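In: fold the stuff below for me.
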Amino acid sequence: MKTALSSQYQYNAETNTWARPGQSASFGYSDGDQTENHIFRVIRGAKDKSVTSGELQDAIRDWATLYHLSSERANVLRPIADRLEGPILEIGSGCGAISRFLGEQGFDVVAVEGSPRRAAIGAARCQDLPNVNFVADPFQNFDIGQKFKTITLIGVLEYARMFYDRSSIEDPIDMMLKKVTSLLEPDGVLVIAIENQIGLKYFAGFPEDHIGQPMAGIESRYTATSAVTFGKKELGERMANVGLDKHEWWYPFPDYKLPVSVLSDEALKDEVPADFTSMISGACATDKQAPRLPYFSMDFAWKAIVRNNLVDELANSFVLMASAKDIAKPTAIGFHYGGPRDPAFKKTVEFGKEESGYYVERRKTYPDAVAKSSEARHFKLALGREPLYAGLTWREELRYIMMKDGWTADETGVWVKVWWDAFKKQVSNGDASARIEHRTLVSGVHLDASPRNLLVAADGSTNFIDQEWCREGEVEAGYILFRSLYDAILGVSSCGNPAADTPREVGALLLSMARYLGLSMNEDDVMRYFAEEYRFQSAVHGKQISGNLAVLGKKLPPRITPVSMMMQLERALKTRDEELKQIAEATDQMRTKVSEFNRSLEAKLGEAHRQLREKDEQIATLLGQRSGAA
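Out: Below is the predicted model:
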């Protein structure tokens, strides 16, 4: 690879990058000098520059550092990494997050980045990977006389109109794709990650990622020189127009930037027994770019979207594999990676189909990683494969109960009893009527038997799934109840107005549910369990995590959206208008009464004046008579 690069570029040992001789032109895309220089210092100063580097994770302080340093970035390619082939051309490699992942997978990578500084940052990130080479050159100028088996455009295609040659009337998007195709082997694969112009989050008021304004993409407010995104149909057509008409679609959630879950078209078929609504909505809840007040609750909207088979059209982002040849079909149909943890406890959940049916498999993402915390020795991940079951995730049902106005403590009690009976059945060899108190000791293998992991089928049957955590020895049943309900209640981001005397505080609601089950758990127990839970969280995250007890007294916020606020404002305006109308009517009535009073008063005054005139005339007559007599 270095021989091919040297035909057009010179190697700069100081920056570990390749560039054209005498090239000094700047590139217009940047996160800002201060931000990029900070990222450069962090990477150069880190001893561990790997995808799992704790040093880099600890340096995350804002959106830019999160995007460039987070290990979650690699999740966009993990689902398809085993089917990629090298050499790989990465176009628009930025600060090297994806380059690092591909390099660690053993691929020969040529990473092309238009910004010399960003290319140098990426090269520093991959300085211990001789199979990764960074080229500081705009892509439209790149050509080393070699074709590639895989080319990636991760968050890049949308910028073509901003940076590509505008001397032609041809759309720079198509020009870029034609250039990409010219560098692709006949059986090669182009991998594109891009936002969906009509993704659900953008209907919900999330700012368009490049213009920064809500509804800008939905309303197609793009220009001939701005970034631009596409819906599924249009993106697929553009690929076909350049000869890449064989497609495999994946849908990352919350989007391609920091994916938590990734599903394929195969996962969305009706024949698949699982309902992925909970996984999708849970992943979307982690979106770091969410507005303070979305226009509506995406959590609940996804349910209808899944039910109506519209996920592929309304997913927030796409990952598209496009080729001129058929693409080998994988057995996997989806993946879930979860959030940040100690690498030793990071897991990959794979959903797939084999001859015996659909399955779910849990495995370590980093099998060789060693836990950082000494407390971690008490816990282990339960790995392996099991059938993929159908059913409603019971944790989500609580959210549907509490979203309605007028929800009651009894309703939440009925909800918790379904889970508690399933839990008792599991820990008591099938006896759902077994008496278990909160201080009853149960095996630590049941640590994760929570509503989050309980599926309830249409016939009422229950199955616990994805019980990933085991704790050595025994634990109090009350602790499992606490962590289960604490997780479920905090999963209710907002709620409807409850019935009178129904607690809305986290701790009070939790104890209300415990009392419904007939347990004598009190506030002291809750405090003990709270401390125990955060010891567990610290162990699995590899760093101290201190829970704030104040959260137990926190009231769940009322459900508020701009739409509900507008409706509330309209109701207030209507009330005001009615009050003004009443005031106007009262004013008119008062004005009428005043007018009547004035007319009556004028009449009386007129009569009084008439009578006075008559008296004056009578007096004058009398005086005249008296004067004549004299």
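In: CA only for contacts and neighbour counts going forward, please
Out: Noted.
In: so S26 sits in a strand?
Out: No - per DSSP: H, G, I helix; E, B strand; the rest coil, S26 lies outside any strand segment and is coil.
In: quick one: the strands in the stretch 201-350 of the chain, in order.
Out: Along the stretch 201-350 of the chain, counting by DSSP state E, counting those that start in this stretch, strands occupy 246-253, 261-264, 317-323, 332-336, 347-354.
In: among those, which is nearest A572?
Out: Closest approach to A572 among the strands of the stretch 201-350 of the chain is made by strand 246-253 (38.0 Å; CA to CA).
In: to compare against the first, here's another:
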Amino acid sequence: MSETTPLRGLEVPTEHGYRVLSAPDLGYADGAEGRLLEIVEAASDLSSSSQELASAATDWGTTYSLVPTRANVIRALDLPAGAKVLEIGCGCGPITRYLGEQCAVVDSVEPMAARARVARARSRDLDTVEVYVGTLDDVPPVPAYDVVVVIGVLEYVARGALDEAPYLAFLRQCHAVLKDGGTLVVAIENPLGVKYISGAVEDHTNRPFDSLEGYALESPARTFPRRTLDRMLSESGFTAEFLGAFPDYKLPRAVLSDELFRSSGQLAEALPRFPSPDYLVPRLQLADEKLTWRTLVASGVAEHFANSFIALAVKGEGASLWSSERQAVLFNSERQPEFAVRSEVRGSADDLHLARSPLYPDRPRTGDGKDVRHTPAPTEPVVVGRDLLQVLLDEPGRRAELLRRWAALVPDEEWAPVDLVPHNLVLRADDELVAIDQEWQVRGFDRGSLLVRGLFLTAVQLASRTRPERLQPAGTVAELVAALAADIGVEIDDEAFDRFCAQESAFQAVVNTTDTSLKDRRIRSADDLRTVYRHTLAEVRGGDRFDVQWQRASADIDRLYEMARQHEEEREKLVRDLAEHQKAFAEARAEIAGLRGRQPVALARRVARGVLARTGLRSRE
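Out: The predicted structure follows:
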């Protein structure tokens, strides 16, 4: 192709399709590279939306590099089609692939040869992409690129060193290769992320609170609070704006701007989905992540506590890669590609609306669809009010009334509105219930199954939003469903629930991907439904909180102490009894000894037995 860059002008050797600048071999391999190469080389669909690749993911190492959600961190941005892009640390190429589909020139640099080989295989049909083994040090310091992409890389630059100098040097190198008006895109975890505050382990060390404590222990990486990162970018010559990514930049579902926090705390609180997934190590169940986020939003500081940051750092004066009309982006990318949706929050505080579009507009509709209609509204006003589920928690005295009002809205129609469930209702200030996010109509759901669906999902959502103690006396999902059903005057028996399971699993099979590695706490199969139905309310949240576990352990310890005290009292009593018996026995022996030689032996023995009987002891005769 005619497009070129100084990097492409270098005469360097080629191996396995990638070009070799140097051999840094920094040791970042995670062991999945060989399996990934086999999967990618055998695949026919290499696209950034490939379900063939996603379905081959079996663990975190393969999921991270194969699922379409991985590229959402860049999908959220407005990349110029004619842009020349430098990607530093491309890994196994999931973002490289998307960049190559969208931009004119993509130079991707990766220090690990095994990973570069996978990235080259993933982009083998794109002449827009060149993959290099090397580091940013190998890139000519010439302002040749419109965009420099640094996704999950800055934190590793100095191998966890606390000295800022190497990170600043790296950012200044990025500045040097950007054209005036170009943008550096940095995606990185937030050391103060709400998931870390709530007890999740630090992503790089698998230890809780490491980043909150400033990496007091040795770490292979270092992340930066927002103010620190902003200052570092400024000192490197950039002007930056920040976006918050949830659950993180790795598999982002929601990307929020600062403007959203100012214009709609309601949406800022509601759009992230909690709890964030624990990819490798289960967290300590400490504070509730969703409730903590709610408090941070209400306190006006939440933008500093997003789980990950996407920093858009501009060199000089240039157009932003994030439209001023856009306040947030949501991705429903865990669905079959034909049903995947991108939703944007647009407008001003007085006139916010959702704008929806296909996430993969070029993907043909391949599903049967004879029993499923997907008709999301292209635009929908943001309804100002309170989430119905939150009202049910905040005002439990109104629960029965509000649920009956919801049930009255549920119709009995051939094409059932399966999204007409309590978590898609908003209670406005005038006390009117308004439905939102009505995407799906499904044939086969009768009204009874729609009610079961709404009650079941409500029970699961309520359990995930609050502490189980607030939902007592219900202790399981099934018990909470029964209590909610009683509120609307219905009873759910096993036959009704099994009928719902069959209908729901058939619907989910049409809509969702077959990728089992992307469960993300979603409920899909009939077995999933039945399993969750049997869960305790604590299990829905990932298990008992640490304070509950501690209380239970303390109670067990108290019981053990009480048992030990009782055993000690019994032992002391036995010791006292034994001492008394020993004294009586000694007295008896003395009395017997005194009788010897004075009376016949038979008489002495009878006397001895009498003495022993009085002491409660027995003769050995």
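In: got a TM-score for the two of them?
Out: The TM-score (TM-score structural alignment, normalised by the length of structure 2) is 0.82; 578 aligned residues with a CA RMSD of 3.8 Å.
In: sorry, back to before: closest one to N196 of structure 1 among the strands of the stretch 201-350 of structure 1?
Out: Closest to N196 of structure 1 of these is strand 317-323 (CA to CA; 4.7 Å).
In: how about that closest one, aligned to which bit of structure 2?
Out: Taking TM-score structural alignment as the measure, structure 2 aligns residues 308-314 with strand 317-323 of structure 1.
In: mean shift between that stretch and structure 1?
Out: On superposition with structure 1, the mean distance recorded for stretch 308-314 of structure 2 (mean CA distance after the TM-score superposition for structure 1) is 0.9 Å.
In: which SSE is immediately downstream of the helix or strand hosting V575 of structure 2?
Out: Assigned by DSSP states H and E, V575 of structure 2 falls within helix 546-595. Toward the C-terminus, helix 546-595 of structure 2 is succeeded by helix 601-615 as the next helix or strand (DSSP H and E).
In: which helices and strands sit right next to that following helix?
Out: helix 546-595 (3 or more CA pairs under 8 Å, 6 or more residues apart in numbering; DSSP states H and E).
In: run the chain-centre distance for the helix it packs on.
Out: Chain-centre distance of helix 546-595 of structure 2: 53 Å, with CA atoms, centre = their mean, to the nearest Å.
In: got the angle for it vs helix 601-615?
Out: The directions of helix 546-595 of structure 2 and helix 601-615 differ by 150 degrees, with axes from the mean of the first three to the mean of the last three CA atoms, to 10 degrees as the criterion.
In: what packs against helix 546-595 of structure 2?
Out: For helix 546-595 of structure 2, the packing partners by 3+ CA pairs under 8 Å, 6+ apart are helix 601-615.
In: pull up the aligned stretch in structure 1 for the helix it packs on.
Out: By TM-score structural alignment, helix 601-615 of structure 2 lines up with nothing in structure 1.
In: who touches stretch 550-560 of structure 1?
Out: 293, 403, 492-497, 504-508 (CA atoms under 8 Å, 6 or more residues apart in numbering).
In: make that stretch 219-226 of structure 2, sorry
Out: So stretch 219-226 of structure 2 is contacted by 155-162, 188-192, 204-205, 211, 215, 304, 309 (CA under 8 Å, 6+ apart).
In: swap in 7 Å and give it another go.
Out: Stretch 219-226 of structure 2 is touched from outside by 155-156, 159-160, 188-192, 204-205, 304, with contacts defined as CA atoms under 7 Å, 6 or more residues apart in numbering.
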